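Participant: Provided below for reference: sequence and predicted model.
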Amino acid sequence: MTVATESTTHTDPDVAAEAARRRTFAVISHPDAGKSTLTEALALHAAAITSAGAVHGKGDRRGVTSDWMGMEQARGISITSAALRIDYGDCVLNLLDTPGHADFSEDTYRVLSAVDCAIMLLDSAKGLEPQTLKLFDVCRARRVPVITFVNKWDRPGREPLELLDEIEQRIGLRPTPLNWPVGIAGDFRGLIDRTDGCYTKLYRAPGGATRAREERLDAAQAAQMEGDEWTQAQEELELLGEIGADYDEPSFRAGESSPVLFGAALPNFGVSQLLQALVELAPAPADPVDAQGQVRPVGAPFAGQVFKMQANMDKNHRDRMAFVRIASGHFERGMVLTHARTGRPFATKYSQAVFGSERSTIDTAYPGDVIALVNANALSVGDTLYTGPTVQFAAIPSFAPEHFAVARARDASRYKQFQRGIAQLDAEGVVQVLTSDVRGEQAPVLAAVGPLQFDVVKHRMAEEFHAPVELSHLDYTLARRTDAASAPTAHGLSGAEVLTRRADNELLVLIHNKYRLRVIERDNPDLALEPLLAGGVADNA
C-alpha cells in the first residue's frame, strides 16, 4: 500500500467531520435467526418508524420495512439486500439488510464490500450455524469488525457461557460481552451493563410492535427483585472478569475479538443497547484504498463504488437503480461524475435515499452514505464513479456458481421482453448469464450459487418483464475459467462444456463434478482451468 498521491492530498475537513458521524453496517445471520426482525427493531428504536411489523403480520401489523419485494413478503425470507438510512442522535446510520438464505450469499458478499462493520446475529438455541460461518469468513477476509448479538433470549436456548465458548473455539474470535442476561434463555428478566453494573429490567410491549419498557435499577434493587437469578448472573460475570473477557478496541478493530450483547429482537429486548454499541464502537468510514493500492482520504474529491443494482423497485416507472457507497468527498445532487470504466460523464439529477421500498430525494451525502442513482442503465456492479483525479476501485468479484439451467421464453412473441429481462437480471447479479455459439442467445445458461435464485428468475421474469420462462436444469456443478488457447481442447471433453460469460467475455468451462474435474486435469495437464471465487475465497474443489 502506498501513501496518497499529491492530487488527492487536498482534503475537506468538513467532509471528514461528516464522515466521522457515519456508521455503515450490515446484519448477517443464518436463515430464521431473526435478521429482518432485528433490522426492523433497530429502525424502531432509532425512531425511524413508529411500529414494527413481521413478514407474516397479523391485524394492523405491517410487513417488514426492509423486505419490500412481493416474493419476500410471500415466503417470509429476505432474498435481496435493502438499504435503510436512519438519523439517530448526532449519527447517521446506514443499515444494509442482507439476504439470509445461503442461495443469495453473492448479494450478501457485495453488501459486505460496502460496510465498515457487521452485526453477527446468533440464535440463542442454535449458536453458530453454517451460513453464519460462511459470512463470518467473508467478514474476516474483508477485515470487517464484527459485533455479536445473541437473539431470541426470550425463548428456550443454551447457556450463555457455552455460546461464548463456541464462538471462540469454532471461529477463533474472542467474545467480550458488553452486557449479561439475568434469567436463563426462555426466562429473560433483564440485562446487566458490564460497564457500570446497573440492571435494566425489561417489560414486554403488547405484540412487540412498540419499544419495550425499560427500568434502570441499581445492584441492591436488582438483587431484591430477581433473587437467585441475579446471584447466578453475578457469578457468571465474575468468571468473565477472571478470564479477561473485557472489551478491547484494538482487537475489535483488528477482527480478533467481538463485543457481545444479548437480547430478543421480536419483543424489542436489548435492541437499544445494541444501537448504542453501534454508535459508540462501530468504526466510521476510513480512508479508502483504490485498485492500485493508493490511499484516498475521505476528504478528497468525490469517489464511490456501485455495489448493487436493482430494477423495478418502483413498479410504476420500471426504473433501474444503482446503489453507490460513497468512499470520499461530498456528493451533491446534480453533479456530473466520471464513469471510470467508460470515461463518460454520468449525471446525478435523480439521486435518492432509500428506506426499504420507500425513497426520497437526497441532495447531499458524505463518505459512508449509500445513495441510489435512478435510471442508471450504463452502470454495473463494481463500477467506480468519481470527480477530480482519476480513481478506480478494485472490482467486486463474482462467486463460483454451482447450479446451471438453460432459459427459454415460453412465448416466442415475447422474445424482446425475454432478452431485456435476462439482461437486467444479469446486470443486477441475480444470476450469471452464460452464452455460447452452440446454444445461441435464445437459450442462455443461467448460473447460480443456489437453486432458489432460479425461483427468483422465474418470478421476476413473469411479474416484472411479462416474459415467463422455462428452465431446463443442466447436470453441471462446477465452473472453471479458461482461455482461448485451451478452448478447442475443452470443447471436445466429455462431461464439460465451454461457455462465454456475457458480462466480462471470459471463457468458462462447466464440468459435471469434482471427480470429472480431477480426471480432466490428470489427462490434460496443460489445460487452463482456473478456480473462481466461492464464499470470499478461491473455490478449490
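Facilitator: All right, it came through fine. Numbering: from 1, shown residues only.
Participant: C-alpha from now on. contacts and neighbour counts both.
Facilitator: Will do.
Participant: give me the neighbour count for the residue nearest to Gln131 when sequence neighbours are not counted.
Facilitator: Spatial nearest neighbour of Gln131, excluding adjacent residues (CA to CA, 6 or more residues apart in numbering): His30 at 4.9 Å. Using other CA atoms under 10 Å, His30 has 25 other residues around it.
Participant: tell me the secondary structure for Pro99?
Facilitator: coil (DSSP: H, G, I helix; E, B strand; the rest coil).
Participant: mind listing what it touches?
Facilitator: By CA atoms under 8 Å, 6 or more residues apart in numbering, the residues touching Pro99 are 77-81, 105, 107-108.
Participant: how much space separates it from Lys349?
Facilitator: 30 Å (CA to CA, to the nearest Å).
Participant: where's the residue of the chain positioned farthest from its centre, which helix or strand?
Facilitator: Distance from the centre of the chain peaks at Gln224, with 43.7 Å (CA atoms, centre = their mean). Using DSSP states H and E, Gln224 falls within helix 219-226.
Participant: other SSEs contacting that helix?
Facilitator: Counting by 3 or more CA pairs under 8 Å, 6 or more residues apart in numbering; DSSP states H and E, the packing neighbours recorded for helix 219-226 are helix 228-242.
Participant: pasting the second one now:
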Amino acid sequence: MAFNRLHSGLSSYSTAAVGKDDEVSRMRNIGISAHIDSGKTTVTERILFYSGRISKMHEVKGKDNVGATMDSMELERQRGITIQSAATCINWNQHVINVIDTPGHVDFTVEVERALRVLDGAVLVLCAVGGVQSQTLTVNRQMKRYSVPCVAFINKLDRMNANPNRVLSQMRAKLGHNAAFVHLPIGLESDMKGIVDIIQRRAVYFEGDCGQDIRFGEVPSDLVSEMEDRRQELIECVANKDDEIGELFLQEIEPSIDQLKAAIRRTTLNRTFIPVLLGTALKNKGVQTLLDSVVEYLPNPSEVKNYAFDEDDIKLEMSPSRDGANPFVALAFKLEAGRFGQLTYMRVYQGKFQKGNYLYNSRTGKRVRISRLVQMHADKMEDVNEVSAGDICAFFGIDCASGDTFVSQPKLRLSMESMHIPEPVISLSFKPAKKTDLDNFSKGINRFTREDPTFTVHFDNESKETIVSGMGELHLEVYAQRMKNEYNCDVISGKPKVAFRETILRPVEFEYLHKKQTGGAGQFGKVSGVVEPLPSDSYMKFDFEDETVGTNVPKQFVPSIEKVRTITLSNYYPPS
C-alpha cells in the first residue's frame, strides 16, 4: 500500500510561472451552500486547514471559545450560526480557489443569492441524516436561477442513522437531479474509516491527528461488488447525458478513468449531472477528495459565459482573459462597513485593474480613485496591487449600492445582469430604549439598509413608529442585537400598531353647546347639524356644507364650526 501526504501547493504554485490562459484555467470560484446545520462552515474550516491557510482548526461551537475562522462576527460565534457570507482564497494542487461560505438560514438568504450570482461553481452540502431539507430546495432553486454547476457532498456520515443512499434517492426525487455516487463509505456512524473511490477503484483512508495524511489501499472485499454496481450506475447516468460515453456504453466498451472523468466534467458544467461525494468534515474525512473534485469537475472563469448590457440593452459577452487587453468591468455584489470606511466586494469579469487608478460607476457616472485593493480572508484583509478577470476582491472608499457595475472607461456604460432580491416577509417596530441614542440608532439603521437589501425601514406617520421589515424573526432579532453590540444602542422591538379608522353608517343629527366664561363678556354658542356618510367610493373624504342664512351667525365663525366636527363625532361615536 502506498502512503502519501497531500500538499496544498502553496510553495510550488506561482501565477508568474504560468501563462495567462493557463492562469485562468487554474482558477475556481466556488460557494459552500446547504441547509441549516449541514456542516458548511465546518467543511470550510477543514478546507482552510488542508490548504495551509490556517495552522489550527477550530469548531463552530468549540470549547476553546475561538470559533470557526469564517464566522468572524461575534454574534456568529455566540449563536453558532453563519449570518454573513465570508470570502477567502486558497491554493490547492497548483490551483487558486476563491471560496465563499454562505449562511444556511432562510432569514439570510440574500447572502446566498448574491454569492451565487458571482460564483462559477458551488458545493451543495447535505446532511447524511437530514438529507434534502427545506433550505436545500431554496439553494437548489438559486443555483438553477444563476445556472451554477455544482458537486454534492454528503456530510456527517459519522452520525447515528446516517444513510447516504436515502439522500441520493431524495436528490433524484425531490431535486430532480441526475446524480450518482463517485464515492462509497467504508463503514458508517462510529465505524466510518474512509471512502472508496469508485472511478479509480481504490480505498482512501484519512490518517494522522487531523486526517491530513492520505493512504490509498485495496478496496475491502465486502465492498467490491457494491463498488462495481455503483460504477456501472455512474457510467449509465453519465452516458444518458454525454454522447461520447453514451456511444461507448452502447458498444459495451468500458471507458477509461480519464474518459470517465472528462465526461463527468462536461456533464457537470452543463448542469446535466451531479457527482455525489461522501465524507464527514467533523471527523476529518473526505475533505481533500472534495477539493480534488472541485478542481476536476467545476468550471474555471473561462468556461462560464457572463454578460453585460449596454445603453441600448444589447447583450455583450465578457472576456475572461487576464492580459488586460479588454476594458475593466466588475460587479459590486456586497457592501460592508469596515473600520476604514465602506468595504465593497467585487467580482471582476473582464480586464485588469491596478490600485491608484480610477474607476467609473456606470449607474451614476461618478469617478473614484481606488487607493487600496484587498483580498479577503474572513474578516482579515491582504493588500494586493492588481486584480484581473475572475478575481474576487474588495475595494475601499467607494460610495455605491449593491449591484452597481464599475468600468475603467467613462464612455463604457455597461450594466451586469442583476441579482434576485426577495421581498421582506415580516415587520416589527424598532425604537431606541433611550432618546439619547437616536443618533446611533439612525447610523445603525442607515448602515444595515445599505448592506442588506432585504432589510427595509420606513416611518409610519399615523402610528409614529419606525417599522423595519426582513426575512424572518431571526433576521430582525440579529439586527437588534447588532445595534446593541456595534452601536451601543439598546432597541425595543414589538408588533407594529394598527391605525384603526371609524365611520358612520347612517345620518344622525347633532348639537354642540359652547360656553366659556373667563371674566368680562362670556361666550355662548349652539351648533346644530346633520352628519351623514358619503358614498363608498369617497373613502377618506370629508365635505362640509354651510346652510346658515342671514347674519345671525357671522361668517368668520364658520371655519371654527367646521373644526368641531371631530369633537361632535367622538361624542356620538366613542371608540369601541
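Facilitator: Cool, the structure landed. Just so you know, these numbers come straight off a predicted model, no measurement behind them.
Participant: which residue in the second structure aligns with the residue nearest to Gln131 of the first structure?
Facilitator: Following TM-score structural alignment, the counterpart assigned to His30 of the first structure within the second structure is His35.
Participant: pretty sure its match contacts Gln133?
Facilitator: Yes - the pair His35 of the second structure and Gln133 passes the contact test of CA atoms under 8 Å, sitting 6.5 Å apart.
Participant: how about the helix holding Gln224 of the first structure: buried residues?
Facilitator: 222-223 (16 or more other CA atoms under 10 Å).
Participant: and the strands in the stretch 251-400 of the first structure?
Facilitator: Using DSSP state E, counting those that start in this stretch, the strands of the stretch 251-400 of the first structure run over residues 257-262, 303-311, 320-328, 331-332, 336-339, 345-347, 351-355, 358-361, 364-365, 370-374, 384-386.
Participant: cool, the stretch 51-200 of the first structure as well?
Facilitator: Remark: strands assigned in the stretch 51-200 of the first structure by DSSP E, counting those that start in this stretch are 82-88, 91-97, 117-123, 146-151, 174-177, 179-182, 190-193, 199-203.
Participant: helices along the second structure, start to end?
Facilitator: With DSSP state H as the criterion, the second structure has helices at 20-25, 40-50, 74-79, 109-118, 134-145, 164-174, 221-239, 243-250, 257-269, 287-297, 438-451, 473-487, 558-563, 565-572.
Participant: mind putting these in JSON lines, mean neighbour count included?
Facilitator: Formatted as JSON lines, those follow (neighbours: other CA atoms under 10 Å):
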{"stretch": "helix 20-25", "mean neighbour count": "16"}
{"stretch": "helix 40-50", "mean neighbour count": "25"}
{"stretch": "helix 74-79", "mean neighbour count": "16"}
{"stretch": "helix 109-118", "mean neighbour count": "24"}
{"stretch": "helix 134-145", "mean neighbour count": "17"}
{"stretch": "helix 164-174", "mean neighbour count": "17"}
{"stretch": "helix 221-239", "mean neighbour count": "17"}
{"stretch": "helix 243-250", "mean neighbour count": "16"}
{"stretch": "helix 257-269", "mean neighbour count": "19"}
{"stretch": "helix 287-297", "mean neighbour count": "20"}
{"stretch": "helix 438-451", "mean neighbour count": "17"}
{"stretch": "helix 473-487", "mean neighbour count": "17"}
{"stretch": "helix 558-563", "mean neighbour count": "12"}
{"stretch": "helix 565-572", "mean neighbour count": "13"}
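Participant: what does Leu261 of the first structure align to in the second structure?
Facilitator: For Leu261 of the first structure, the aligned residue in the second structure is Leu277 (criterion: TM-score structural alignment).
Participant: and for its match, nearest residue in space, chain neighbours not counted?
Facilitator: Leu277 of the second structure sits nearest to Phe153 (CA to CA, 6+ apart), 4.7 Å away.
Participant: correct me if wrong: the one you found contacts Leu290.
Facilitator: Yes - here Phe153 of the second structure reaches Leu290: they are 7.5 Å apart, a contact under CA under 8 Å.
Participant: identify the contacts common to these two.
Facilitator: Shared contacts of Phe153 of the second structure and Leu290, counting by CA under 8 Å, 6+ apart, come down to Leu277.
Participant: what residues are up against the spatially closest residue to Gly263 of the first structure that is not a sequence neighbour?
Facilitator: Closest residue in space to Gly263 of the first structure, ignoring its immediate chain neighbours: Gly270 at 4.4 Å, by CA to CA, 6+ apart. Taking CA under 8 Å, 6+ apart, we find Gly270 of the first structure in contact with 191, 261-264.
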